[in-house]
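Participant: no sequence on this one, just coordinates:
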């Protein structure tokens, strides 16, 4: 009985894994840099180097914490190997959209939106009051 349970549990775990390239990076984003001015307000987002196809750094809102930032890979999680799969920010900065196939992802938490079935790839992100550190 235990062997059957372990086999089923192992199979479930394999199905949850992503086939997404693992990259190593460690980037620092300075809030006082004029190119990062959007990050000084909740809901602001900027593109940055790092990750597989670049990063989207997003300042979350709604939880009343000034240090809540997210770092998402710009590669579409479903079509990451396609040249056109670099996610783009919507004009209202609510979604990231795949220009290849039109899937949308909610920037607040990377969850799948219109046409998408899996979440964006999110990296570790910390904030010390002046510098955001995004890394894998």
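Facilitator: Nice, I can see it. It should be emphasised that the depicted structure is a prediction, and the values quoted were computed from it without experimental measurement.

Participant: from here on, just use CA atoms for contacts and neighbour counts.
Facilitator: Fine.

Participant: residue ranges of the helices in this structure, please?
Facilitator: In the chain, helices defined by DSSP state H lie at 2-16, listed in chain order.

Participant: can you give me the strands in it?
Facilitator: Listed in chain order, the strands found in the chain under DSSP state E are 26-30, 45-48, 55-59, 69-73, 88-89, 95-97, 104-106, 122-127, 131-135.

Participant: out of these, nearest to residue 7?
Facilitator: strand 122-127 (29.0 Å; Cα to Cα).

Participant: next one for the comparison:
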């Protein structure tokens, strides 16, 4: 019984010692996301080709949409997970169109939102997407 109590106390100590109780990294302030765009719109020419992208308003600091293929789109919060509340923290696609970067902290992410370099250890926050015809719905 005493060993079980000690194990439980130790586990409690480890879980409360973390600076984030849910284990997902720095908290990006939660905002309601319910956006829809036409992927065929003249406003988003990058969404007409695989690997293309577009920025839209919404989310906490904006939303980055990346086209994987004609039927799959990914949507990411533009706040960098390293320090999301920093005034300069906003990711963008590098001019090479090969990766996503936050020039504020230097973190880099691949086009699927996974961290590949810099101080961030967490990937980009991803929103749900659903494609119906040419309408892309983005939500959280």
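Facilitator: Great, that's in hand. The model shown is predicted, which means the values in this text are computed figures rather than measured ones.

Participant: sorry, back to before: need the strands of structure 1 in JSON lines (columns: mean neighbour count and distance to residue 113 of structure 1).
Facilitator: Compiled in JSON lines, the strands of structure 1 are given as follows (neighbours: other Cα atoms under 10 Å; distance: least, Cα to Cα, whole Å):
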{"stretch": "strand 26-30", "mean neighbour count": "16", "distance to residue 113 of structure 1": "27"}
{"stretch": "strand 45-48", "mean neighbour count": "20", "distance to residue 113 of structure 1": "18"}
{"stretch": "strand 55-59", "mean neighbour count": "25", "distance to residue 113 of structure 1": "17"}
{"stretch": "strand 69-73", "mean neighbour count": "26", "distance to residue 113 of structure 1": "15"}
{"stretch": "strand 88-89", "mean neighbour count": "18", "distance to residue 113 of structure 1": "13"}
{"stretch": "strand 95-97", "mean neighbour count": "24", "distance to residue 113 of structure 1": "8"}
{"stretch": "strand 104-106", "mean neighbour count": "24", "distance to residue 113 of structure 1": "5"}
{"stretch": "strand 122-127", "mean neighbour count": "17", "distance to residue 113 of structure 1": "15"}
{"stretch": "strand 131-135", "mean neighbour count": "19", "distance to residue 113 of structure 1": "24"}
